[in-house]
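**Student:** Predicted model follows, preceded by the sequence.
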Amino acid sequence: MSNVSPQIFKMANLAAGSLASLSALSQMSYLFSNFPAFLMALYALGLSIPIVYLEFRVPPNLYRFASFYFSFIGRGVCLILLSLLLSFGGALKIFLSLLLFIGGVAYTIVEFVPSVQEPDNFRPEGSSIAVGEDADDII
């Protein structure tokens, strides 16, 4: 079993997603001065909103179209990408990008730790939590 509480992953996901969303919204002010940074903020906002949303509800078709949100390594690579997209601006934004990068590396490492069990929201809707057993045999 896991010795890591699922609440830790929930708090980490909420913090990373909300801070990345706020940083992306603040980076949208570069619309006229640095248009490529504005476009990167749009992509970052599109990647960070589902991180927060998945902590409350799992949409039925999201696993089919964006399955990287449902694994530690996928979430880690997503956080690393967010850190690169949001690294424009002052010292606070660079510090936030560094935190997102460290969080992404931590999620990627956690993928290879066998004692850590994935949280419930990492499982797609309707999937069985049984490993190696037939789902039909569970009563």
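**Tutor:** Good, I have the coordinates.
**Student:** From now on I want contacts and neighbour counts done on CA atoms only, so please keep to that.
**Tutor:** Fine.
**Student:** Contacts for the helix or strand where Leu92 lies, please.
**Tutor:** The secondary structure element spanning Leu92 is helix 91-110 (assigned by DSSP states H and E). The set of residues external to helix 91-110 that reach it, using CA atoms under 8 Å, 6 or more residues apart in numbering, is 16, 19-20, 23, 72-80, 82-84, 86-88, 116.
**Student:** Can you give the distance from the lengthiest helix in the chain to the centre of its chain?
**Tutor:** Of all the segments assigned as helix in the chain under DSSP state H, the longest by residue count is helix 6-27. Average the C-alpha atoms of helix 6-27, do the same for its chain, and the two points are 8 Å apart (CA atoms, centre = their mean, to the nearest Å).
**Student:** What residues of it count as buried?
**Tutor:** When neighbours are counted by 16 or more other CA atoms under 10 Å, the buried residues of helix 6-27 are found to be 6, 10, 13-14, 16-21, 23-24, 27.
**Student:** Against that first model, consider the following:
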Amino acid sequence: MVLGGVANFFPLGIQSIIIGCYCIIFGIATGLLEFQIPPQVARYASFMFSFIGRGVFYLFIGCVMIGAKWYHIAPGVITAVIGIAYIALEFVPSIEPPANMRDADAGWGAEQLGVIQVEEARIRISINALKRLYKYLYDDMD
């Protein structure tokens, strides 16, 4: 991705510089995900922790990099093919995600939402119990 971003600087123009910078930044960020996963990434870019999410991201970046010259086409096609391979891996049940795709914070998945719903139900029950107690205490004083 980084080399594709550098290649996008030529021919020089505003659009090519913006796309080149975009590809370089996301290439470096994707490379850094192989070493350390900041908690913000797990929260705001959780799609990077599934084969299909990472595949669609690579496919998108590959399509953005493709241009008219061979030095635009080659890195774009390579990145897009890697994206298609990631998407295909999502549908192979025997392939487990690598450690850097499993170590991410779970985020707000179905399990966490279930826990929140259970806690919310407990709070409702507690509030109802307090209302009954309040009514019992103050109705008896009258």
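**Tutor:** Alright, I've got the coordinates. Predicted model only: the values in this text are computed from it and were never measured.
**Student:** Among the contacts of helix 91-110 of structure 1, name the buried ones.
**Tutor:** With neighbours counted using 16+ other CA under 10 Å, the contacts of helix 91-110 of structure 1 contain these buried positions: 16, 19-20, 23, 72-80, 82-84, 86-88.
**Student:** what number of residues lie near the aligned residue in structure 2 for Leu99 of structure 1?
**Tutor:** In structure 2, the residue paired with Leu99 of structure 1 is Ile78, using TM-score structural alignment. Applying other CA atoms under 10 Å, we find 17 other residues in the vicinity of Ile78 of structure 2.
**Student:** how about Arg102 of structure 2, what's its match in structure 1?
**Tutor:** Matched across to structure 1, Arg102 of structure 2 falls on Arg123, judged by TM-score structural alignment.
**Student:** nearest residue to its match other than its sequence neighbours?
**Tutor:** Computed as CA to CA, 6 or more residues apart in numbering, the closest residue to Arg123 of structure 1 that is not its neighbour in sequence is Phe70, at 6.4 Å.
**Student:** Check Phe35 of structure 2 too.
**Tutor:** On the basis of CA to CA, 6+ apart, the spatially nearest residue to Phe35 of structure 2 that is not a chain neighbour turns out to be Asn100, at 7.8 Å.
**Student:** Hmm, the one you found is touching Thr30, no?
**Tutor:** No: with contact defined as CA atoms under 8 Å, Asn100 of structure 2 does not reach Thr30; the gap is 11.3 Å.
**Student:** joint contacts of the two?
**Tutor:** Contact criterion CA under 8 Å, 6+ apart; no residue bridges Asn100 of structure 2 and Thr30 by contacting each.
**Student:** What separation do you get for Gly90 of structure 1 and Ser97 of structure 1?
**Tutor:** 11 Å (CA to CA, to the nearest Å).
**Student:** Comparing these two, which shows the higher neighbour count?
**Tutor:** Ranked by neighbour count (other CA under 10 Å), Gly90 of structure 1 and Ser97 place Ser97 first, with 25 against 8.
**Student:** Kindly state which residue of structure 1 is aligned to Tyr136 of structure 2.
**Tutor:** In structure 1, Tyr136 of structure 2 lands on no residue (TM-score structural alignment).
**Student:** meant to ask about Val92 of structure 2, not that
**Tutor:** Across the two structures, Val92 of structure 2 finds its equivalent in Val113 of structure 1, going by TM-score structural alignment.
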